[in-house]
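**Student:** Build me a model from this:
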Amino acid sequence: MIADHLTGLEQFEAGLWKIADDLRANSNLASNEYFLPIMGLLFLRQATNRYYEALAAIEADKAAGKRPDRPLVEADFQRRRALMLPEAARFDTLLRMPKGGRVGEALTEAMKAIEDSFLPLKGQLPKDYERFDGGLLERMLRLFDSEALRTASGDVFGRIYEYFLAEFSKQGAHDNGEFFTPPSIVQTIVNVIEPDHGIVFDPACGSGGMFVQSSHFIEDAGQDTMRRVTFYGHEKNETTAKLAQINLAVHGLQGTIQAGNEAITYYKDPHELVGKCDFVMANPPFNVDEVDAGLAEKDRKRLPFGLPSVNKAKKVSNANYLWLSYFYSYLNENGRAGVVMSSQASSAGRDEAIVRQKLIETGAVDVMIDIRGNFFYTRTVPCQLWFYDRAKERDPARAEHVLMLDARNIYRKVTRAIYDFSPEQQKNIAAIVWLYRGQSDRFLELVESYLARAVAEGEAAAGPLAAFENELGKLIDLAEPFATETRDPDPLADIWDELKSAQATVSADIEAFNAEVAARAAAWPGAARDNPGLNAAREGLHSIAERCRDLTKQIDLAAKLAGRIVDVAVKELEARESVLWANAEVNRARRALEGARADAVEALRAPRYFVKQADWLQERFPDAELRDVEGLVKRVSRAEITAHDWSLTPGRYVGVAPEEVDEDFDFEETLRSIHIDLKGLNEEAEALAAQIARNFEELGV
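**Tutor:** A predicted model of the protein is given here:
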């Protein structure tokens, strides 16, 4: 399962940087002068995507009789978190402009039209495209019409903003510990604090990703974001603040974002939100030094625990605990906060430890989560998530405990350099927090959803499996006249027999798989939804998961054997010269078989995947109640924290996770598969060596 906010972006970014190189080479502009115009084009691309998504939803409602047949108005699109784009501002309209047309003028007019129709964006969009070469703008438009961006979801805007920050080497941002927060971390914060009402504040809002993900959470619950919450933000970089407003607008959202010198949180509180916020969420810059202690100390209401360490130059030597104090001070009596923080902060000593002790003694510190490195796109540093809950202060039983969760072993590898949480991993982390809060019903609902999905995916696999069986049969039928021709010796004989046997096994296994899925699907509606019932249903689905594993291996084997038949026939027996071999048809059938194999394997992966998610939860929490799990989670008392010098580092409490054994590893089948591959590689190597020898002979060497 690939992260939707990253799908296809690596290839796209390479092309994006080529355009940036074009801009740099063919203009007199500095990088910061063409950064915003490029982001403006990305805004048009995403705004157009969302416009057509909303339009399709509106038309579907009209067809279903859910809305009257009347002219569309802005509110129709706002309800679906989109802008009602004027036709001249839609990306496809601009793409249809005649080659060599006045693209720069058209883009500028498009931006003006959007600002005129959506006042919160007034003065925020770039409107200087006429200074760029028309041919270059046309190439940029075509680049932004890639499949990756036409179908992209998630905070793509923020992701590409981060890419530009890295590539343009904006050291002012990165050297101060500021970087874009990956969506999976933001979503994890949102899942824990659940920002569904009131004032939502981000005092280091960057490109606005925290607001966007909060909106997704609210919309997924069937609520209207702008009726439920009010967004406030600080962003000292004015260009970044514009991007945040644009990012909000493309999602049909509005917020009040203060920018520039008035938004330097260390010294200013422009929105005057102390004690007023229902939710605070942020990824502030880590480990900032040289904050003026005198200026910071003037606003004592935001520093309820006093200043952390101040050096001889009257500077705060590390601002982490300034931020941690600010987040606490902004919350109202029931407010929650979720904060990304340097891993160093949770066990920092000296004056930082004194501030941390005071913070813990309030009872507001609720959850601590350790995150491994490589989650940030441009930094390999690990981090921690801190969570506050001011309502916890007034509950003596809860105030005495903190949930320590070490998620460093929870991740998926998206690329060689980037890790994240899958959507299910995010939900599983949230489920642990639900148990901590006594919400076993939500835990069981999640388990139930995984099992239901496993059953549904099992039923859905019938189509791809039938397609694979059909394509395998086609290729075998095409190859059979040549493959069964009498020859001595016959290099195809053993492979052919093995292929026919594999075909029969695959057909029998598919029939058995479909029969068992049908039986489980019939039994599922009557399964009890309590914990014992779901445990029993989950265990009953293990046989389907095992069939998925075994059938995948058989399908891979059959496809490889079919490929070997073709390779041997063509390379060793010169099948192309035979009237019994329809080469073009065989090649088409082989390509079709590979596509069908990939689809079938993916279809079989899904049921097993969701059974494994249910296993992960119920094996660790078999009674649907929170318990300590070695290496993962522990509910820690204040006495334990005191004994550990007030440290809030989860790894110090939860212990080391036991090494997991992969029970699904099948050595024999893996070795057999490797043998098939190795045999083919050896034959290719022999052929290549022979060709090299012939070349040397021709050269007279």
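**Student:** contacts, neighbours, all on C-alpha from now
**Tutor:** Noted.
**Student:** could you point out which element follows the longest helix anywhere in the chain?
**Tutor:** Longest helix in the chain by number of residues (criterion: DSSP state H): helix 531-571. Per DSSP states H and E, the first helix or strand lying C-terminal to helix 531-571 is helix 583-620.
**Student:** Which secondary structure elements does that next one sit against?
**Tutor:** helix 440-460, helix 462-483, helix 531-571 (3 or more Cα pairs under 8 Å, 6 or more residues apart in numbering; DSSP states H and E).
**Student:** Show me what whichever helix or strand comes after the second one is packed against.
**Tutor:** It refers to helix 462-483. Using DSSP H and E, the helix or strand that follows helix 462-483 in sequence is helix 493-523. Applying 3+ Cα pairs under 8 Å, 6+ apart, one finds that helix 493-523 contacts helix 440-460, helix 462-483, helix 531-571.
**Student:** possible to save the ones you listed as a markdown table with mean neighbour count and distance to residue 391?
**Tutor:** Shown next, in a markdown table, are these (neighbours: other Cα atoms under 10 Å; distance: least, Cα to Cα, whole Å):
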| stretch | mean neighbour count | distance to residue 391 |
| --- | --- | --- |
| helix 440-460 | 20 | 20 |
| helix 462-483 | 19 | 50 |
| helix 531-571 | 19 | 29 |
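**Student:** one more to put side by side:
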Amino acid sequence: MSLTNNDSQTMTQRQLESTLWAAANALRGPVDPGDFKAYVFPVMFFKWISDTWDYWHATALEEWGEELTDEIEADYQPFVVPDGCHWSDVHQTVTNVGVTLNTALQRIEQANPDLVGVFGDVNWANKQRLPETALVALLETFHEVKLDPNHVKGDMLGAAYEYLLREFAEASGKKAGEFFTPRHVVHLLVKILDPKPGDHIVDPACGSGGMLVETINAVSEAGGDPRTLRLHGQEINLTTSAIAKMNLYLHGLSDFTIRRGDTFREPKFVTKGKLDRFDVVIANPPFSLQNWGAAQWSNDPYGRAFCGVPPAKNGDFAWIQHMISVMREDTGRVGVVMPHGVLFRGGKEGDIRQCLVEKDLLEAVIGLPNNLFYSTSIPVALLIFRKTKPAERQGKVLFVDASARFAPGKNQNTMSDADIETVHAAYAQGEDIDGEDGLHLRLVDLEEIAGNNFDLNIGRYITTEAAVEVDVEAALAAYHDARAELRAAERVLDEKLKAAGFSA
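**Tutor:** Model prediction:
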């Protein structure tokens, strides 16, 4: 019997998921649910690396026997596991388990440059944060399962990882918005952008890497070779960037680049002082980000403020302009999730919005249902930009109201596969629909948009009950914006009058 087939019993998806969730439950009490991911994912990844190493060691030993050398085995192993850093070495430790685990993870990273940062920054030796009893319970839960190719197929492990991401998102509530975008939203956005074999793809706010994983799935389902894709992501949060790396590895990917850093202040995909360009640029960035770095954008060396510098207290249009700046001239397309406020807010944002519309870069505005996200219950929209729009859409913007296409849920609403297919078909066809299949859409000339002072509120172009509700929100927000601008103007006037010698 083959050595690699000993004790071989493929787990079912449900068995694997229940085991992984049991590992998370081992932390309940001492660890906040919002922090489960920082502890569970590194241990899971460590177990996977160790079990995979065992699997390929057995394979090499079976094929080479006594002739096996370290040099030969290196060709089999995807990762180096230094002596004393195997799962069994940590699991057998009786005291100061966290110290042993810390050392093992650090040495594995040092031996594998591609894995630097992948385990995050948890101090496993800190017993105040994680009691040793909880750590041992976590290790014991994973010790019971084999995560090698004999027992868990690649797609199963990736799916189980996404299951944990979803469960952690539900457990951590609003904090989940930092790292997780609901799968149905990702699926719709990727379907619209239609990644092709050979495409270079980037997510400048990649979170846990779900957008990048979905591009692989989309190309595979279309019959293409996903290995030809070049995936790139940037993420400012250390733990989340580590999760993204693990996510891609566990989905069987190896040719990707995840870099940690601030996309606005220090974009990481730069060559000879110029931003790298990509076929597909996709993101669900943090909404209305404050202190995002407006001061530096006044003289941005990469020219990203081509339509103006966004307000210092709201980075929504900074994301949009950055993403447009890195899409390729011929094939480039951008898909970004945004709050409805970007469609109507005035001031600097209104000027930037007008500029983008006049440059004919905006192809579509797709309004999604309320309460789809863990981080916010407000309605959001997908904005689609292209460097070169199809001839029939040049000089026009497609507005789609998909707010009625959802299934209500206990905590969040969801969009079914049928909902996604319907919305995508409507986007692709671009023909006016009035209520058919729960959708409304119109292809609107830029002249009409200019007549509305470049307000992109969906309710201005499509009249539905949902659009009217959003219009009320928009009117209130516009009112508050106008009040703020008036107060600012009054302060400037007061200062000028005082300077001229007039007293109040």
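**Student:** TM-score them against each other, please.
**Tutor:** Put the two chains on top of each other and the TM-score (TM-score structural alignment, normalised by the length of the second structure) is 0.68; 414 aligned residues with a Cα RMSD of 4.4 Å.
**Student:** quick one on the thing from earlier: among the helices and strands packed on helix 493-523 of the first structure, which is nearest residue 613 of the first structure?
**Tutor:** Residue 613 of the first structure lies closest, by Cα to Cα, to one member of those: helix 440-460, at 6.8 Å.
**Student:** in the first structure, which strand has the most residues?
**Tutor:** strand 331-342 (DSSP state E).
**Student:** Check what contacts that one and list those residues.
**Tutor:** 189-190, 192-193, 274-284, 286-287, 320, 327-328, 382-391 (Cα atoms under 8 Å, 6 or more residues apart in numbering).
**Student:** From the residues you listed, which land in strands?
**Tutor:** 277-282, 383-389.
**Student:** mind listing the strands in the stretch 51-200 of the second structure by residue range?
**Tutor:** For the stretch 51-200 of the second structure, the strands defined by DSSP state E, counting those that start in this stretch occupy 200-203.
**Student:** the helices in it, which residues?
**Tutor:** Here the stretch 51-200 of the second structure has its helices, by DSSP state H, counting those that start in this stretch, at 70-74, 87-91, 97-111, 132-143, 154-172, 183-193.
**Student:** Looking at those, which is nearest to residue 399 of the second structure?
**Tutor:** For the helices of the stretch 51-200 of the second structure, proximity to residue 399 of the second structure was assessed by Cα to Cα; helix 183-193 is nearest, at 14.1 Å.
**Student:** need the contact list for residue 268 of the second structure.
**Tutor:** Residue 268 of the second structure makes contact with 234, 259, 260, 261 under the criterion Cα under 8 Å, 6+ apart.
**Student:** Which stretch of the second structure is stretch 416-423 of the first structure matched to in the alignment?
**Tutor:** With TM-score structural alignment applied, stretch 416-423 of the first structure matches the range 410-417 in the second structure.
**Student:** So for the matching stretch, what gets flagged as buried?
**Tutor:** By 16 or more other Cα atoms under 10 Å, the buried positions in stretch 410-417 of the second structure come out as 412, 413, 414, 415.
**Student:** just stretch 195-206 of the second structure next, same as before
**Tutor:** For stretch 195-206 of the second structure, by 16+ other Cα under 10 Å, it's 195, 196, 197, 199, 200, 201, 202, 203, 204, 205, 206.
**Student:** With stretch 275-292 of the second structure instead?
**Tutor:** Neighbour-count burial for stretch 275-292 of the second structure [16+ other Cα under 10 Å]: 275-288, 292.
**Student:** which position in the first structure aligns with residue 332 of the second structure?
**Tutor:** With TM-score structural alignment as the criterion, residue 332 of the second structure lines up with residue 335 in the first structure.
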